[in-house]
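Chemist: next come a sequence and a model predicted from it.
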Amino acid sequence: MTTTVAEELRRRELERYILEMEWEEQIRTRQAEKHFKLVEDVFRQHLGEAERMTIRQLITGAAANGRCEAMVYSFPARCCTDGGRAIEKNLPHWQKTLQGNAKELYHVFTETAKPQRYGLRAAVVDFAEGFPAEIGFFVTWEPLFFRSDESIY
């Protein structure tokens, strides 16, 4: 039985698609490994093993799924001096309203992860009666892209 031109084109397209999916999986795996190292390096002295494990799972899971951020911490809005309003309004001084563990985590992050080109975004993740109730910290990162002449190995 002979192969038609259309069948050959479909086969080639499928092969190309499979190679592309394998490449993207390798990129996601590499990114997840990079973020695993971040959690170990950044939070080792400031968080317990259970907390680090949870953050590590959140970040590496998000990276493995192709996302570029993960919520790693949440706290009641009442832990902010303004009840979370500066975060809700995305005001430039929102960091100054943090207290307690949130403030410590923010400082640890800015001293260790920010120089490695990670970002930290704070957002209201829950409201109660129209007011911020829960704040989330999201670690963000740029996706890994490779030029075609670069190897991921």
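Modeler: Alright, I've got the coordinates.
Chemist: only C-alpha atoms for contact and neighbour calcs from this point on.
Modeler: Noted.
Chemist: now do the host helix or strand of Gly61: distance to the chain's middle.
Modeler: Assigned by DSSP states H and E, Gly61 belongs to helix 49-64. Between the centre of helix 49-64 and the centre of its chain there are 10 Å (C-alpha atoms, centre = their mean, to the nearest Å).
Chemist: buried residues in that helix?
Modeler: Residues of helix 49-64 classed as buried by neighbour count (16 or more other C-alpha atoms under 10 Å): 52, 55-64.
Chemist: just the residues you listed now: which is nearest Lys34?
Modeler: Using C-alpha to C-alpha, Thr60 comes nearest to Lys34 of the buried residues of helix 49-64, at 8.3 Å.
Chemist: from Asp82, how far off is the closest residue to the closest one other than its chain neighbours?
Modeler: Once flanking residues are discounted, Thr60 sits nearest to Ala32: 4.4 Å by C-alpha to C-alpha, 6 or more residues apart in numbering. Ala32 is 36 Å from Asp82, where distance means C-alpha to C-alpha, to the nearest Å.
Chemist: below is structure B, check it against A:
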Amino acid sequence: MSETADHFHIHLPPSDQLRQRTQEARARVRQARHHVENAETRRAALEAERKRRLAPTEIRQRLTGLEEVVERGEYQLLLERFPSDICVDRGRAINNNEDSWPATLAGVALQLYLFWQTELRDLGYGITARILDFPDGIPGDAGLFLTWQ
């Protein structure tokens, strides 16, 4: 093996092991999110998510993956994954791709949207949101994406 090949050699588990672990992690998240025994605990967790804020350095840190995404030939960067339940309409506007979806945001997603509006929009970047999963057929997590296409 050449010196360059040795430099890039990494040890990864077989993909079926990662697939299994990913499915288990998703199942744990679904179970935790949809089967909380105490509804008050769930409401408190959602309220905490609505109030969560990032420091300015954390916002800029979200953009550090930009070059890597560009090098992969992609036109979007996931800025935040969040429960659609924190939206004022529980993700309906995002799911239906309504123009009013930004007005439904809360927490970090709203903070990142406002950052885009003041810092990135005039540079030609776009922003979009979409529902990422549908556990039990209902909107689950949403994603907020920075775009440049």
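Modeler: Yes, it's here. Please read these numbers as outputs of a predicted model, since none were measured by experiment.
Chemist: same for the lengthiest helix in the first structure, what does it pack against?
Modeler: Using DSSP state H, we find that the single longest helix of the first structure is helix 5-43. Using 3 or more C-alpha pairs under 8 Å, 6 or more residues apart in numbering; DSSP states H and E as the contact test, the elements touching helix 5-43 of the first structure are helix 49-64.
Chemist: wait, the residue nearest to Thr60 of the first structure touches Arg67, no?
Modeler: No - the pair formed by Ala32 of the first structure and Arg67 falls short of the contact definition of C-alpha atoms under 8 Å, at 10.3 Å.
Chemist: higher neighbour count, those two?
Modeler: Higher neighbour count among Ala32 of the first structure and Arg67: Ala32, with 22 against 16, using other C-alpha atoms under 10 Å.
Chemist: what's the closest non-adjacent residue to the spatially most central residue of the first structure?
Modeler: With distances taken as C-alpha atoms, centre = their mean, Glu69 lies nearest the centre of the first structure, 2.5 Å away. Distance criterion C-alpha to C-alpha, 6+ apart; nearest residue to Glu69 of the first structure, sequence neighbours excluded, is Thr140 at 4.2 Å.
Chemist: give me the number of residues near the corresponding residue of the second structure for the one you found?
Modeler: Thr140 of the first structure maps onto Thr147 in the second structure, with residues paired by TM-score structural alignment. Thr147 of the second structure sits with 15 neighbouring residues when counted by other C-alpha under 10 Å.
Chemist: check Lys51 of the second structure too.
Modeler: Neighbour number of Lys51 of the second structure under other C-alpha under 10 Å is 12.
Chemist: and the one 5 residues further on, by the same measure?
Modeler: With neighbours defined by other C-alpha under 10 Å, the count for Pro56 of the second structure comes to 9.
Chemist: how near is it to Leu63 of the second structure?
Modeler: Taken as C-alpha to C-alpha, the span from Pro56 of the second structure to Leu63 of the second structure is 12 Å.
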